[in-house]
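Colleague: Provided below are the primary sequence and the corresponding predicted coordinates.
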Amino acid sequence: MDDSHSIAKASTLKGFTNIHELGTVFRPGVDISSIDEKKLMWKVDLNVIPWLTVLYLFSFLDRGSIGNAKLYGLEEDLGITDRQYLICLSMFFFPYALFEPASNVLLRRLKPSIWLSCMMLLWGTIMTLHGVVTNYGGLLTLRLLLGLTEAGLYPGVVYYISSWYKRSETGFRVAVFFSSATIAGAFSGLLAAGIVTMDGIGGRPGWAWIFILEGLATVVLAVASFWIIQDFPDNAKFLTEDERIFVIRRLQADSKHSASGEEFKREYVWQSLKDWKTYVAMGLFMGFDGPLYAFSLFLPSIINQLGFAATRSNLLSVPVYVWGCIVTVIIGYLGDRTGRRYHINLALFTAGLAAYIILLASKTPGLSYFATYLAISAIYAIIPNSVAWVANNVEGTYKRSVTLGMAIGFGNLNGAVTANIYRAVDRPWYRLGHGIVLMYIGVGLICAIVYATLLARENHIRDQGKRDEVIEGVENENANERNGRYESVEEARLHKGDEWSGFRYTM
C-alpha cells in the first residue's frame, strides 16, 4: 500500500499539484491554482480570530470580576462568610465543566454564529444580575447559571479554530485568542479600580457596579456577534466558493480529511470515549486548569495580603498579566514554528514548579511578587500549546469536538477544587493553596510525559506496518483484518480518523 502519509507531506499546497493523491477532494475538478494562499489566510485571520479574542476577554473578565468585587466589600454587604464565598466560586465550575462536551457537539450541528452568540447573551444577562443580588442564596444561584451559560465558549472556540487551520498553525492562533485571558486579568484590575468610584450611585455599592457595567457590555457584544461571528469553512459567508474550496483542501492535505463536513454519528462520540488520548489529555488539562483558576481568582487577594491596599493590589496585578500576555503569544508562535510542543510543555511545567516552590518557601513580599510573574509565564502560556497539541492529534470533526470538550471540561472541573484552597485563615502566605497548586502542576508534567511517550510508541508501531488495514484490490503484506477491511484508502481515512494507519501523531 502506498504511504499516503508521505504523499501528504510531499504534496505542495500551492496549486495542489498532488491533491488528488491525498484522498478526499472537496469539489473535484475546480481549478483554484490562481488563489494566493497568504492573502487568503490573512483574510481568514481577520475574520475569525479578532472577534473571538474579544468574546473570550469578556468571558474571562466576567467570571473573574468576583475576585475584584471581593476586595470592595462584597462579602460584608451580602452578609456571607469566607467559606460561603468559596462555595459560590466552586459552584460556577460544576455546570461549566459538565456541559462542555455536549456544547461542542451542538456547536458543530448548529452554527457558531448562533450558538456562541446566544450563549454570550445569556451569560451577559446573568452577569448583570450579580449587581442586584442581596444574599448568599442569590449569589450561589447566579454563579451556577453563569457556569452553565459560559460552558461552551472556550472549548467551542478552540475546536472552531482547529477547524480552520492546519496543525502547524493552530497553536499561535489559540495563543492569540487565549492571551485575551491575561488582558482580562490586567484590565479587570484597572476597570475595578475605576468603576468602584461609582459607589452609592443608584443606591448600589461600588462592587455591584463592576458586575452591572461589565454585564451590560457583554450583552451589547452578544447582539453584535450574531452578525460578526463566522461559521465553519464549508459554509462561511465571507469566503468565495473558490476560496472555500482552497481552505478545505489545504486542511485535507494536512490530514484533516473531515474538513469538508461530517455527518453526525454516535460512533464518532464512542471513538473519543474509547481513545486513551482523551483520558491522558484530561489529566494534562487538569495540570494547568486547576492552577489557572486559583491564580486568576486569588491574585488580587494574594497581593493584598502581602501588605498592599485593595486598589493598589488590583493595580499591581496589571503588570503581572501584561507579562503573561507577552509570554503566551511568544510560546504560541514558537510552538507552531518548532513543532516541539512536548518539549515546550516540559519547560513550562518545570517553570511552574519553580514558581510555587518559591511561593511556598518565601516570607518576603518582593520575592513572592516576583514568583507570580514566573507562575503566570508557565500557567497561561502552557494552555494554548497543550490545546493545539491535543487538537492536532485527534482527527474527525465530531471526535475532536468531544475529546476537546471532555479534556477542557475535566480541567475546568478542577477549578471547583482550587477555588477553595486559598482560605482566609491561611493568609498572608497561603501555604496550603500554593502546595495544592504545586501538586496539580506535578500531575500535568507526568501526563505530558505519558502522552508524548505513548504517541511516539504508536507512531513507531505504524511505521512498522502493524496497524495497516486491508484495502480491497491492494496488495500489502502487512495488512491485517483486525485493523479493518475497507474498499479504499479513502474509506479507511474517513472512518478511522487519527486511528488510520497513515496518520502520524505530532510531538
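Modeller: On my side now, so go ahead. Residues are numbered from 1 along each chain as shown.

Colleague: use CA for all of it now, contacts and neighbours both
Modeller: Noted.

Colleague: what about W429, how many neighbours?
Modeller: Here the number of neighbours of W429 (other CA atoms under 10 Å) works out to 21.

Colleague: Using the three-state scheme, assign it.
Modeller: coil (DSSP: H, G, I helix; E, B strand; the rest coil).

Colleague: Make sure it is actually in contact with P365.
Modeller: No - taking CA atoms under 8 Å as the definition, W429 is not a contact partner of P365, at 9.2 Å.

Colleague: hey, what's in contact with both of those two?
Modeller: Counting by CA atoms under 8 Å, 6 or more residues apart in numbering, the residues touching both W429 and P365 are L306.

Colleague: Now for V470, how many residues are close by?
Modeller: With other CA under 10 Å as criterion, V470 counts 24.

Colleague: list the helices and strands the helix or strand containing I446 packs on?
Modeller: Take DSSP states H and E as the rule and I446 turns out to sit in helix 431-463. The helices and strands touching helix 431-463, judged by 3 or more CA pairs under 8 Å, 6 or more residues apart in numbering; DSSP states H and E, are helix 276-304, helix 341-361, helix 415-418.

Colleague: Next up, a structure to set beside the first:
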Amino acid sequence: MAALRVVLGVFEAGFFPSCVYLLSTWYTRYEVGKRYSVFYLLGCVASAFSGILAYGVMHMEGLGGLRGWRWIFVIEGLITCLLGIAGYWLLVDFPDSKRKSWSFLNEREKAWICARVNADRGDAKVLPFSMGNFLRAGLDWKIWAYAIIFFGTTTISYALAFFLPIILTFNMGFDVGTAQCLVAPPYAFAGMVMFGLAWYSDKYRHRGAVIVINMLLCIIGLPIMGFAKSAAVRYFGVFLVTAGANSNVPAAMSYQANNIRGQWKRAFCSATLVGFGGIGGIAGSLVFRSQDSPNYKPGLYACLACAILNIILVGILTLNFRRLNAQADRGEKELEDSDEDYQPGFRYTC
C-alpha cells in the first residue's frame, strides 16, 4: 500500500500543478469546486482500491526474479510514465494559446470562454512571461497562507494513506488481507463527502467554511481513531479523518483559485500550493513512526495540530477578506490590482 501510494504521489507531483492551474483558468470561480473534486475523486478511487491491488500484486512475488513490492513500482510506474508522455499532446491549452489542441474549440467558442472568464474575474488576457511578474506574486502573504493550508491538508491525507493499513493491522488487530480490504470503504465515503461539499461551496459561494468543516471532521475523528477502546469505533474514526483530509484537497485548491487574479500570479500560486503539498507528503510519511506503536500518539498530535492550524489560517484570511471587500465596496481600493489590464469589481470569497 505504501509503495503504491509513493508511485501515485509521483504522478500527482508531476500532473497536479498543470491541472490545478488549467482548471482554475478555464472555469469561473464558482465552477471550480465540483471540477476539482471530480479530478481528485480519481485519486480517492485509486486510494480505495490501492490496498486491494497492492495485496494482489504482492502475489507476483518471484515472477521474473522480482519481489512483489518491485512489481508494484514497475506496473504503476509504467502507467504513470505513459500517461505523462501522452499528456503533452492531450492537455488543452487556454483558448488564447496559438498551439493547436486537436481542434478542440473554434474561434467563436474560444471567444465565449474568454468572455466568461473576463466577466467573472477579468484576467483572461495573458501578458508575455516576465520573471518579475511571476516572482512578484510571492510578496503577497496570502499566497503562503494558502500553501500552508495545503501543507496541513496533505500531511494528514498522506499520513493516513501511508499508514492506514499498518494502523489497521498492528493497532486494531486485523490481519493483512482484511486490513488491505478495509482501506476501500473510508475512501469511498470520502469521495461522497468531497463532492457533496464541493457542490455546496460552488452553489452558495462558501470556501473557507468548507475547509473548517473538513478540519473539524479530522479533529473529531483522530481521537476516536487513536484512543477508542473498540476496533469498530476506531474504524468509524478512520471514516471521519479520511473524509475530512481528502475532501479538503479540492476545497483548498478552490479556496486559493477564487482569491487570486492574474495568470502569472495564478501560476506562481499553483506551484507553491502543490510544492507545499509535496512537503506535506514528506511530513506525512514521517509522523507515524514504528517506535510510537501501538498508540502512535505523536502522529495523531501532529495531524491534530495541522487541522487546528488550518482553521486558524482560514479565520485570519476570512477577517482580512471581509475588511478588504468592505474597503472595495466603499470605493477605497481595487482588489488584486496590478499593472495588468483587469476588469474592476473583483471581490474575495470567504
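Modeller: The structure has been received and is ready for your questions. Note that the structure is predicted; figures quoted are calculated from it, not measured.

Colleague: where does the TM-score land?
Modeller: The TM-score (TM-score structural alignment, normalised by the length of structure 2) is 0.91; 345 aligned residues with a CA RMSD of 2.4 Å.

Colleague: hang on, the earlier thing: which residues in structure 2 does the helix holding I446 of structure 1 align to?
Modeller: Counterpart in structure 2 of helix 431-463 of structure 1, with TM-score structural alignment as the criterion, is residues 297-329.

Colleague: which parts of that stretch are buried?
Modeller: By neighbour count, with 16 or more other CA atoms under 10 Å as the criterion, the buried positions of stretch 297-329 of structure 2 are 297, 299-304, 306-311, 313-315, 317-318, 321, 324-325, 328.

Colleague: That stretch vs structure 1, average distance?
Modeller: Following superposition, stretch 297-329 of structure 2 is found to deviate from structure 1 by 0.8 Å on average (mean CA distance after the TM-score superposition for structure 1).

Colleague: thinking again about what came up before, chain center to the helix holding I446 of structure 1, what's the gap?
Modeller: 18 Å (CA atoms, centre = their mean, to the nearest Å).

Colleague: Stretch 102-121 of structure 1 too?
Modeller: Averaged C-alpha coordinates place stretch 102-121 of structure 1 at 16 Å from its chain's average position (CA atoms, centre = their mean).

Colleague: cool, and stretch 308-324 of structure 1?
Modeller: For stretch 308-324 of structure 1 - counting by CA atoms, centre = their mean - the centre lies 24 Å from the chain centre.

Colleague: All the helices of the stretch 151-300 of structure 1, residue numbers only.
Modeller: Using DSSP state H, counting those that start in this stretch, the helices assigned to the stretch 151-300 of structure 1 run over residues 153-162, 170-195, 206-228, 241-252, 266-273, 276-304.

Colleague: Make CSV from the ones you listed and add distance to R467 of structure 1 and mean neighbour count to it.
Modeller: Converted to CSV, those look like this (distance: least, CA to CA, whole Å; neighbours: other CA atoms under 10 Å):
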stretch, distance to R467 of structure 1, mean neighbour count
helix 153-162, 26, 25
helix 170-195, 27, 24
helix 206-228, 44, 20
helix 241-252, 21, 22
helix 266-273, 17, 16
helix 276-304, 16, 24
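
Colleague: Let's have these in TSV, adding distance to V470 of structure 1.
Modeller: Supplementary listing: these in TSV, determined by distance: least, CA to CA, whole Å:
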stretch	distance to V470 of structure 1
helix 153-162	30
helix 170-195	33
helix 206-228	46
helix 241-252	22
helix 266-273	20
helix 276-304	24
